Structure formats: structure tokens, C-alpha cells
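A.B. asks: One predicted model, sequence on top.
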Amino acid sequence: MMHYFTEERSVETVNARMGKDSDPRLAEVMACLVKHLHAFAKECHLTQAEWEIGIDFLTRTGQICSGERQEFILLSDVLGFSMLVDAINNRRPEGATENTVFGPFHVEDAPIRTMGENISLDGKGEPCLFEGKVIDLHGNPVEGACVDVWSDNADGFYDVQQPGIQPKWNNRGRFFTGKDGAYAFRGIKPTSYPIPDDGPVGKMLAKLGRHPYRPAHMHFLVTAPGFQRLVTHTFVGDDTYLDSDAVFGVKKTLIAPFERLEGAETLWRSPFDFVLTPA
């Protein structure tokens, strides 16, 4: 039975228009989206003017997107949606290292480096030794794991944000574990930095009284045959923004020790083991 659109039956009327030959999963997702989108408008009594502001916001968000910038991902991040989707899809047993957001600054095929090599190429920042092991849930070392790492420089920028200013592959590298599962490399103690806040998302944060900063962190992508891919960060434990990360990426288990080394050329040491989950 066909129903004409009314406020009371808006969800049922819209979802009834889906054809019998539609993709089942697409139909399920879209029906759920319509249900909650309509409930949102009804709950906050959305005005016509507010709806038009929302359309303008989404339009400007799309217009600022480019090959180097994805404002919609940024929007998803600051709403906590990226972290929610990540959490739903990466439920792991107790003891396994937790996932967090991937972020927009990973670059494929970073140079493969030897263990202990320095990834900081611009000479800025406080030198830091990162080391630990890649192990399974039983504590056994994982051989042949790829530890792909990247971070900002001492000024709070990734190399892809400053082409021609930073050396290519600055603060990036891939390391492969041996039989002992150990990894080690030298970089810098990371610094906190703001997400790009000169666009619609940044203006929205300002209107909400929110800052755009991420706490200092090192990115890790750890992969090994027979194990789930691990996308995570390690965070500097005394950072000002740990409790207010703009993209909600901090988890207590990912706060790593950063030990000051007195009288050494390398000023800091950050030990951290990564515990992988079977595929």
C-alpha cells in the first residue's frame, strides 16, 4: 500500500520506495540512515534556515577537498565517527594492542630502512630512540613483521604538508623484524599539532568552542602474515591535549613511556611492544 509523505510516516514512506532488486546491504544501510536522519531532524526541530546552513556547510566542505586534502574525513574525525567505525571493526581480545585512527598523512612504500636507522632527515627536534618487540598474544616474537612508521617534524608538520621545505620521506620508514621480533629506529620526540582548521570543519570547531589540536604521537602500521593489520599511535604521556584530542584517537593503553636519557646523544627513549591478533 502506497503512502503519501507525512511528518509522522516520513521514514516508512521513504524506505518503501526501495526496489525489490536493490542490493540487500545497501538497502539495509540506507534504510537505517533514513531512519536516524529523520529522527535527528524531528528531535531538534530543525528549521528551514538551519537546514540551508547545513547544505551550505557540506557544499563548502566538498569544494575544499583535493588530492592533498580530504575535508570530509576531517569532519568524520572531529565528530568521533572515524573512531567509532574503527572500534566497531577492530574489536580485539584482551592484551592485544588497540587500533586508532589511520590519519590522512600515511604514504605508501616508504623507504625500507635498517634497524636502528634515523628517520629524521631535517635535523630538527629532540632525538628519540623507539624500540620494542612485535609479539603474538602468547608473547612469542613475530618474525617478518613490517613496522611502518611516520610522524610530524619538530614544527608540527608532516613532510607531505611541506613539499620543498622538508626532505622527502622525512620522519618515515619501514622496518622488518627478525627472529626475535625486535624493532628499533631513531626519530624525534613527537610534538602536538593542529589539524587543518582553515576550512569549514575548523570554523565549526571554533563555533563549538573546541580547539583543533592533536596530542603528540608516533604513527605505526604493523603488518605480518597470519595476523590482523594493526593501525595505531603511541602517545607522549605528558602532552597537554591527551584528554582533549580533536579526533578522539587517544586510548589509555597507547600512552607510551618517554624516558629522558641523561648525557646521551639521543635525548629520549620510548619502549613499546606491539601485540598482534591472529587473522
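C.D. replies: Structure received. Numbering: from 1, shown residues only.
A.B. asks: Could you use CA atoms for every contact and neighbour count after this?
C.D. replies: OK.
A.B. asks: I'd guessed F274 sits against G139; true?
C.D. replies: No. With contact defined as CA atoms under 8 Å, F274 does not reach G139; the gap is 10.0 Å.
A.B. asks: Comparison target, given below:
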Amino acid sequence: MDFTVETATDAVAESFRGTEDRRLRAVLESLTRHLHSFVRETEPTTQEWEAAIGFLTAVGHKCDDTRQEFVLLSDVLGVSTLVETINGAEGGTENTVLGPFHMTDSPRRALGDSIDLLATGRPCVVSGQVLDADGTPLPAAEIDVWQCDEEGFYDVQQPGVQPPGNGRGLFRTDDEGGYRFRTVVPSHYPIPTDGPVGRLLEATGRHPYRPAHIHFIASADGHRTVTTHAFVAGSPYLDSDAVFAVKRGLITDFTESDDEREAERLGVSAPFTHARFDIVLAPEPEVTP
């Protein structure tokens, strides 16, 4: 078969006929058909295609142990949020993006511990429960949390300024499915713009900012793991998140309080900020033999 504009797609799809993994074959054939359609529609010049390859190469070169530029690219194109939304579990807390800063293991911490190792701002307590879809508390559920500081930086962005593990913690819920940790209210911040993704945003006139949020991954035996955010109510950029991750049900009140008795109960001093964020985990689907 001659490789022409008309026959190219079928020729490449046919080359995958011997793929034993049926899912892999289906994905590759679909990718080929959509990518070829894109090329036919946009008719890139050779120089433009070389520039595209160069851009993706630069994205790969920007990745390292603490920076994932491909995740960032997926985020700003809305692909990460789309994948999470497609894979969201009905009846559970809404999924959002993992983001590019879940690059190090969160240290194991006890309930009530602080993930703020700098202790420079007003204390904030975040608490809640992890629940089954029917409202039953889930004891011993695991919660992985990570966030930026009050200035909008993650620990991996400021080695030597923030200690490793600042803003991160791995917790297990109590017998009532409850969790609690101390921290500071995070700031809105720009995603990294010193790489090819930043240049893409600049070229398209898009801002790089994300609204203030705390990341969560929650898991429990027999339930689907959820990756989500608690977004700070009133934060700038809730309506224009650079990575399209805001969902209205995840916007959370961070309420200021002068109640000294409540502050003592929560292990902080007044005034403080308190946020409650419950997480619902849907059950794992039954596997049909």
C-alpha cells in the first residue's frame, strides 16, 4: 500500500494488528486516527512540526526528581482534570488533579500534628471525617496532604528555605473516621513559568495562577482512592484556575475564630482559622468473573 495522505491512517493502524494487548491496540489505533486527523486539519509545515517536537523535548528536559513538566502541560491543557473527572466515582468526593508537586513522600504524622514546620503565620486547623458513600465513618483510612506555604511556595521549590516535608503529612483516621492537622492557610500562587509550559501560557495570553488550596489523597480498604482539593473560599482565581481543577463542591470555608476554649481543644492559640473538609469514598466496584 502506498503511504499517501488518504492511506496513511489505515496503514499505521494496520501495523498494530499483531498487538496482543487488546486495550493497548485500541488506544494506539485511536491515538493514530485522532492525531492524523489533527495533522490533516491544521496542515503544519515541516518547520512547525519540528517546533512542536522541540517543545515536547524541552518539556521532557525540564522534568527532574522535584519537577514534572509533563504533568504541568497536561494540567494547563485541561487533560488532567478531564481524566480525573472521567474516572470520578459516583457518590464520592469529586476528583481533581494531582498537580506537579506530589514528588516526595509525605512524612507520617499523628493526628493533630502540624505540617507547618516554619510556624510563622496564624495557625489553621483542618479537620473532617472520611466516610463511606452511605455516611458510615471509615476508621484507619489514609490521608496524604500537601500544600504551599503562606507565600505560595512548596517545600521542593525552596530547598534551604523550607525544610523537607514542610506542608506535607500522611495521616490515618481515628475510630470515627476523623482526622485533624495544624497548618497555615495556603496562598494562591502561579504554577512554574520558567519552562516551556510557562512560555506556552505567555504566548497564549493566559495567566498562570491557581486559587489557594490544600491537596488530599484519601484511601481506605474496599474503596476507590480519591485525589482532590479543598479550595479556600474567597481566594482569587477560583473562576479562572490555570489548570481547570476548581469544582464548586470543593470550595471550603476557612473561618477565623477568637474562641480560646476551642483553640485549646484543637491545640492552637487564638486567634486561629478552622476549616472542615469531609471526604466521601465510593466503594470499589464489584468485579464480574
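C.D. replies: It's in. What you see is a predicted model; the values in this text were computed from it and never measured.
A.B. asks: tm score of chain vs chain?
C.D. replies: In this superposition the chains share a TM-score of 0.92, using TM-score structural alignment, normalised by the length of structure 1; 275 aligned residues with a CA RMSD of 1.7 Å.
A.B. asks: Aligned counterpart of Y209 of structure 2 in structure 1, please.
C.D. replies: In structure 1, Y209 of structure 2 lines up with Y213, judged by TM-score structural alignment.
A.B. asks: Need the single longest helix in structure 1, by residues.
C.D. replies: As assigned by DSSP state H, the longest helix anywhere in structure 1 is helix 24-43.
A.B. asks: So what's the residue count around the equivalent of V280 of structure 2 over in structure 1?
C.D. replies: Aligned counterpart of V280 of structure 2 in structure 1: V275 (TM-score structural alignment). V275 of structure 1 has 22 neighbours, counted by other CA atoms under 10 Å.
A.B. asks: got the contact list for V275 of structure 1?
C.D. replies: With contacts defined as CA atoms under 8 Å, 6 or more residues apart in numbering, V275 of structure 1 is in contact with G95, A96, T97, V134, I135, D136, L137, G139.
A.B. asks: Okay, strands next: where are they in the stretch 51-200 of structure 1?
C.D. replies: For the stretch 51-200 of structure 1, strands defined by DSSP state E, counting those that start in this stretch occupy the ranges 127-135, 146-150, 172-176, 182-188, 193-194.
A.B. asks: Show me what the third one packs onto, helices and strands only.
C.D. replies: Okay, so that is strand 172-176 of structure 1. The helices and strands touching strand 172-176 of structure 1, judged by 3 or more CA pairs under 8 Å, 6 or more residues apart in numbering; DSSP states H and E, are strand 146-150.
A.B. asks: re earlier: give me the range in structure 2 that the longest helix of structure 1 lines up against.
C.D. replies: Going by TM-score structural alignment: helix 24-43 of structure 1 matches residues 22-41.
A.B. asks: List the buried residues of that stretch.
C.D. replies: R25, L28, E29, T32, R33, H36 (16 or more other CA atoms under 10 Å).
A.B. asks: what's in contact with the longest helix of structure 1?
C.D. replies: Outside helix 24-43 of structure 1, the residues that touch it by CA under 8 Å, 6+ apart are S10, V11, V14, N15, M18.
A.B. asks: follow-up on the earlier one: superposed on structure 1, what's the mean shift for the match of helix 24-43 of structure 1?
C.D. replies: After superposition onto structure 1, stretch 22-41 of structure 2 sits on average 1.2 Å from its aligned residues (mean CA distance after the TM-score superposition for structure 1).
A.B. asks: May I have the residues that are in contact with the counterpart of T13 of structure 1 in structure 2?
C.D. replies: By TM-score structural alignment, T13 of structure 1 lines up with A11 in structure 2. Going by CA under 8 Å, 6+ apart, A11 of structure 2 touches M1, F3.
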